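Undergrad: Return atomic coordinates for the entry below.
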Amino acid sequence: MKPFTLERSQILPVSQDEAWRFFSDPANLGNITPPSMEFRLTCQPPKEAHAGMILTYSLRPLFGIRMAWTTEITHLQRPLFFVDEQRFGPYRFWHHQHHFREVDGGVEMHDLVHYLLPAMQFTWLMNRCIVAPRLKRIFDYRRDALQRIFPAG
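TA: The predicted model follows:
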């Protein structure tokens, strides 16, 4: 099965180093996750991400059900990009690329997510009706939170 894709870009009025410091610090994940998801780190991560880093956390991604999630930072090139991949969690496959590129007025942050849902009948329908809209709302919240954290001008 071909993975589903979510792609987003946003320009932040900060330097590439400032964007990198914020996004590579796992402690900031809770600041850009909808409060209704009750995101909680369940590990003591370092202050800055590195390749091979394992993060464990719990959250309520859907229907208020608490789930454990484990991700690994598999690729990282400071301050240009890093990749987190789910090792254990709600998806059959989760590969999230975070790219940072200097542009006029700041840094373009580009997310590219490829994911697969657990194998079931009508997976495409579950994605279209429930998962994709939920991911859209999560990334919309993240966009708005980042605009509050890094206001323009």
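Undergrad: make it CA atoms for all contacts and neighbour counts henceforth
TA: Fine.
Undergrad: same for whichever strand in the chain runs longest, what does it pack against?
TA: Counting by DSSP state E, the longest strand found in the chain is strand 65-77. The contact analysis (3 or more CA pairs under 8 Å, 6 or more residues apart in numbering; DSSP states H and E) places strand 65-77 against strand 54-62, strand 81-88.
Undergrad: and for comparison, fold this next one:
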Amino acid sequence: MELGDSVTWEAKHLGVRQRLSSHITAFERPYFFADEMLTGAFKSFRHEHRFEALAGEATRMTDMFHYTSPLSLLGKLADYLFLKQFRPLLKRK
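TA: Sure, this is the predicted structure:
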């Protein structure tokens, strides 16, 4: 992957099969890259990946999600019901 690449894949989330597309919008090899949703279930979605070398040959990857839910109040309810366990990794706009 590199800056400007796009990827489309299918995934099953909460029992619903979705086709998702994102675009690599930031890239600092080998430490960081970010992708942003082109099509998918959210109103907006940015996924940041940070990589840190550890002792030996280990690498730690930390993900951070920035998103805006669709459907106004229903989206906020879904955030609370389904995403609360991931709250430390998520930042809702």
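Undergrad: quick one on the thing from earlier: check the fit of the longest strand of the first structure onto the second structure and give the mean distance.
TA: Superposing on the second structure and averaging over aligned pairs (mean CA distance after the TM-score superposition for the first structure), strand 65-77 of the first structure comes out at 1.0 Å.
Undergrad: Under a three-state scheme, what state does the residue in the first structure sticking out farthest from the centre occupy?
TA: Computed with CA atoms, centre = their mean, the residue of the first structure farthest from its C-alpha average is residue 121, at 26.8 Å. Secondary structure state of residue 121 of the first structure, per DSSP: H, G, I helix; E, B strand; the rest coil, is coil.
Undergrad: Return the residue of the second structure aligned against it.
TA: When the second structure is aligned by TM-score structural alignment, the residue opposite residue 121 of the first structure is residue 73.
Undergrad: Relative to the second structure, which residues correspond to stretch 87-98 of the first structure?
TA: Stretch 87-98 of the first structure maps onto residues 38-49 of the second structure, going by TM-score structural alignment.
Undergrad: got the end-to-end distance for the matching stretch?
TA: End-to-end distance for stretch 38-49 of the second structure, by CA to CA, to the nearest Å: 17 Å.
Undergrad: Any buried residues in that stretch, and which?
TA: 38, 39, 44, 45, 46, 47, 48 (16 or more other CA atoms under 10 Å).
Undergrad: now do stretch 54-65 of the first structure
TA: Applying 16+ other CA under 10 Å to stretch 54-65 of the first structure flags 54, 55, 56, 58, 59, 60, 61 as buried.
Undergrad: Which neighbouring elements make contact with the longest helix seen in the first structure?
TA: Criterion DSSP state H: the longest helix present in the first structure is helix 132-149. In terms of contacts (3+ CA pairs under 8 Å, 6+ apart), helix 132-149 of the first structure is packed against strand 4-12.
Undergrad: quick one: contacts for the residue most central in space within the second structure?
TA: For the second structure, residue 47 is the residue whose C-alpha lies nearest the centre (CA atoms, centre = their mean; 3.2 Å). Contact analysis of residue 47 of the second structure by CA atoms under 8 Å, 6 or more residues apart in numbering lists 34, 35, 36, 63, 64, 65, 66.
Undergrad: Farthest pair within those residues?
TA: 36 and 63 (13.1 Å; CA to CA).
Undergrad: Compare the two (neighbour count), which wins?
TA: Remark: of residue 36 of the second structure and residue 63, residue 36 carries more neighbours, 20 against 14, as counted by other CA atoms under 10 Å.
Undergrad: ok, the residue nearest to the more buried one when sequence neighbours are not counted to residue 55 of the second structure distance?
TA: Distances taken as CA to CA, 6 or more residues apart in numbering put residue 46 closest to residue 36 of the second structure, at 4.4 Å, once the chain neighbours are dropped. Noted for residue 46 of the second structure: a distance of 29 Å to residue 55 of the second structure, by CA to CA.
Undergrad: Before I go, just wanted to say thanks for your time.
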